[in-house]
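K.L.:
sequence plus predicted model, see below.
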Amino acid sequence: MKHIGKLVLLSALLSSSLAFAQITEDPEDRREAGREPLRTQTPEGRPLPFGQRLRIGGGISSLQIGNAQIGTPFIIGVSPVVAYQASERLILGTGVNYVYYRYRLRLPNQTITDQFNQFGVRGFGMYEVVPSLVPNLFAHAEYEGNNIRYPDNVAREYRRRWVTAPLLGLTYSQRIGRLAGINLSALYNINYNADIYSRYVYGSPFVIRVSFF
């Protein structure tokens, strides 16, 4: 029975994968002619409607599974994105960030708990640099603002403030169909050393991100 269950699960996964491929496949595929599907117009040269140039997706911005015995936190962050294919090589987009922190430490006589939220917005642009040499490699510029919580050691309380982060770097996109893609970004936070509060958002000036849109 266990083997039968595994076969049924495998069949379901294969079926769903085929269905996804059919949904994301370009309806006017040009790959048989050795060319990638156009991103902003049909093969006949007609511009695609606004709605067909949109990409909706996002990713998990951070994930850490805490251990209550040693006091490490549980952290999970999500970052939904809406992007627009402005031209064959230019993508413009915006998104929101949300991170949830929970800290729990069990001591012999007490349990210390704490939880809070961090949220923000971002806008970005991606430009395909040299598609003839390295297809789907984009120069990536982004401006991000996050509302963080930080400790005020003088007042002995937590406060909140906005922290901005200009990010520059590269993104490689593995396309799926006409527009959708899996994106790997390597970015550098210009404000990291200039603003100590930036370290409450990212623990390093280098930001590695995986997203889907």
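P.N.:
Yep, that arrived.
K.L.:
going forward, measure contacts between C-alpha atoms and count neighbours the same way
P.N.:
Fine.
K.L.:
how about the nearest residue to residue 111, chain neighbours excluded?
P.N.:
residue 105 (5.6 Å; CA to CA, 6 or more residues apart in numbering).
K.L.:
and what of residue 116?
P.N.:
Here the residue nearest residue 116, using CA to CA, 6+ apart, is residue 101, at 5.5 Å.
K.L.:
what is the neighbour count of the residue nearest to residue 111?
P.N.:
17 (other CA atoms under 10 Å).
K.L.:
secondary structure element for it?
P.N.:
strand 90-106 (DSSP states H and E).
K.L.:
the very next helix or strand once past that strand packs against which elements?
P.N.:
With elements assigned by DSSP H and E, the helix or strand that comes after strand 90-106 is strand 111-128. Here strand 111-128 touches strand 90-106, strand 137-152, going by 3 or more CA pairs under 8 Å, 6 or more residues apart in numbering; DSSP states H and E.
K.L.:
ok, structure two:
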Amino acid sequence: MSLSKNKGFLNIVFVGMFFLFGISEGFSQREYDPEMKPPIKDRLYYGGNFAAQFGTITFIDVSPLVGIMLTEKFSGGVGMTYQYFNNKRFPGGDSNLYGGRTFLRYNVFPNIFAHTEYEALNFDLYNNRTEVFERQWVPSLFVGAGYFAPFGNRGGANFTFLYNLLYDNQRSPYNEPYVIRVGFVL
């Protein structure tokens, strides 16, 4: 499958991401004051990760998330992931990975949080018995911690260090059980 066949889908993803981030500044909030009893829309926060590399190897990652402050220190949320990979050195060297995740965070200190996450990703895996690629769902269970670097009244950057308790070096899309993520929250 070529990039031109994915243009329609990628355009929808990019427009959706820009729409999500465009409206999130007005509706998201990272802080939660239980005495003020804010409505749900004021306790929501939006963010995620975006990466792109173009050339002989093309890689695109779009991973938005939405979370809600449940208490002053505890939040949870959901997210999705879409990744496109194409290695032009090999015919048919492209693939699509997609899936979702749910997470919980506890703010241990104002800018330090504990994080746990369940993720399921669907992608092509090589089956040694049949010697063909087959799409499979692969689960991950991450535990770890992160640092939130605020900027402005509502935004910030997350630096998250995770360990995959279900890591399987034969099936995981990750090269190792340790995963480092850098993302933004609006």
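P.N.:
Cool, got the structure. Treat the numbers as computed from the prediction; the structure is a model and nothing was measured.
K.L.:
got a TM-score for the pair?
P.N.:
After superposition, the two chains reach a TM-score (TM-score structural alignment, normalised by the length of the second structure) of 0.76; 160 aligned residues with a CA RMSD of 2.5 Å.
K.L.:
tell me which stretches of the second structure form strands.
P.N.:
Under the criterion DSSP state E, the second structure contains strands at 44-53, 57-69, 74-87, 94-109, 112-127, 132-151, 155-164, 178-185.
K.L.:
helices or strands next to the third one in the packing?
P.N.:
Just to be clear, that refers to strand 74-87 of the second structure. strand 57-69, strand 94-109.
K.L.:
can you check the longest one too?
P.N.:
Contacting strand 132-151 of the second structure under the criterion 3+ CA pairs under 8 Å, 6+ apart are the following elements: strand 112-127, strand 155-164.
K.L.:
nearest residue to the residue most central in space within the second structure in space, ignoring adjacent ones along the chain?
P.N.:
The residue lying closest to the centre of the second structure (CA atoms, centre = their mean) is residue 63, at 3.8 Å. Excluding the flanking residues, the one nearest residue 63 of the second structure by CA to CA, 6+ apart is residue 81, at 4.3 Å.
K.L.:
can you tell me what that neighbour aligns to in the first structure?
P.N.:
The alignment partner of residue 81 of the second structure in the first structure, by TM-score structural alignment, is residue 97.
K.L.:
kindly report the same for residue 120 of the second structure.
P.N.:
Aligned counterpart of residue 120 of the second structure in the first structure: residue 145 (TM-score structural alignment).
K.L.:
show me the contacts for its match.
P.N.:
120-122, 162-165 (CA atoms under 8 Å, 6 or more residues apart in numbering).
K.L.:
residues contacting the closest residue to it other than its chain neighbours?
P.N.:
Distances taken as CA to CA, 6+ apart place residue 164 nearest to residue 145 of the first structure, at 4.3 Å, with adjacent residues excluded. Shown in contact with residue 164 of the first structure (CA under 8 Å, 6+ apart): 143-146, 191, 198.
K.L.:
map residue 164 of the first structure across to the second structure for me.
P.N.:
That one, residue 164 of the first structure, aligns with residue 139 by TM-score structural alignment.
K.L.:
still on that earlier bit, mind checking how far the match of residue 120 of the second structure is from residue 6 of the first structure?
P.N.:
46 Å (CA to CA, to the nearest Å).
K.L.:
with residue 51 of the first structure instead?
P.N.:
On the measure of CA to CA, residue 51 of the first structure and residue 6 of the first structure end up 40 Å apart.
K.L.:
so if I had to pick from the two, which one is more boxed in?
P.N.:
Using other CA under 10 Å, the more surrounded residue of residue 51 of the first structure and residue 6 is residue 6, with 11 against 8.
K.L.:
so what corresponds to that one in the second structure?
P.N.:
Checking TM-score structural alignment: residue 6 of the first structure goes with nothing.
K.L.:
who's in contact with residue 6 of the first structure?
P.N.:
Not one residue lies near residue 6 of the first structure by CA under 8 Å, 6+ apart.
K.L.:
that one belongs to a helix?
P.N.:
Yes: under DSSP: H, G, I helix; E, B strand; the rest coil, residue 6 of the first structure falls within a helix.
K.L.:
how about the aligned residue in the first structure for residue 45 of the second structure: what's its closest non-neighbour residue?
P.N.:
Under the alignment (TM-score structural alignment), residue 45 of the second structure pairs with residue 55 of the first structure. Among residues not flanking residue 55 of the first structure along the chain, residue 83 sits closest, at 4.9 Å (CA to CA, 6+ apart).
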